[in-house]
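Colleague: For reference, the sequence and a predicted model appear below.
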Amino acid sequence: MRCTPPHHPFVLDIRQVRHVPDRFTYAVSRPGEMKAYSLHTYATFEAARQAGKAALDATIAEWRRRQRGRQLA
């Protein structure tokens, strides 16, 4: 039997900066709330994606810790 981790409610969004079209930002969110966003811009989509993925992974890890804490309570 294979155990898969539960899905998470977060979304990673990479966007081109509207007023500076050669720069990119990221945002990590879930429905109705913002969790994390880039404090500066990135020169490439890939750089923004990598930074956003790290922020997403940290957000998911914290969410899973809280989920486990609720299950133990």
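Modeller: Yep, it's here.
Colleague: Every contact and neighbour count from this point should use C-alpha atoms.
Modeller: Fine.
Colleague: Residue 26 versus the spatially most central residue of the chain, what's the distance?
Modeller: In the chain, the residue lying closest to the centroid (CA atoms, centre = their mean) is residue 56, at 2.7 Å. Using CA to CA, to the nearest Å, one obtains 10 Å as the distance from residue 56 to residue 26.
Colleague: Please apply the same query to residue 39.
Modeller: Distance from residue 39 to residue 26, by CA to CA: 9 Å.
Colleague: Okay, one more to line up with it:
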Amino acid sequence: MAERTTHPYSIDVRRCWRVPDRFVCSILEKGTPRRHSPQSYATFDEARQAAQERLRQLVFEWQLMGREPR
């Protein structure tokens, strides 16, 4: 079995459609939404950092389990 080197996740940060001066983030798995932020953030960087933190957890689980966590 070949070792996997690239995880299937990506981050999407965009303006909140309900409150345009706030930002929301999502984690995509192979281009399909997997997790959405439960809250909005005041800045793009805050939303990106929150998504990166969750992404680190998902990648760790992905590496540990050898498959995508459900």
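Modeller: Alright, I've got the coordinates. Everything numeric here is computed off the predicted structure, so don't read it as measured data.
Colleague: What would you report as the TM-score here?
Modeller: The TM-score (TM-score structural alignment, normalised by the length of the second structure) is 0.79; 64 aligned residues with a CA RMSD of 1.8 Å.
Colleague: any idea how far the residue nearest to the centre of the first structure lies from residue 64 of the first structure?
Modeller: Applying CA to CA, the value for residue 56 of the first structure to residue 64 of the first structure is 12 Å.
Colleague: Check residue 30 of the first structure too.
Modeller: Distance from residue 30 of the first structure to residue 64 of the first structure, by CA to CA: 14 Å.
Colleague: now the strands for the second structure?
Modeller: Secondary structure of the second structure by DSSP state E: the strands cover 9-15, 23-29, 32-36.
Colleague: I'd like to know which of those strands lies nearest to residue 50 of the second structure.
Modeller: Residue 50 of the second structure sits nearest to strand 23-29 of all the strands of the second structure, at 8.0 Å, using CA to CA.
Colleague: just the angle between that closest one and strand 9-15, please?
Modeller: Strand 23-29 of the second structure runs at 160 degrees relative to strand 9-15, counting by axes from the mean of the first three to the mean of the last three CA atoms, to 10 degrees.
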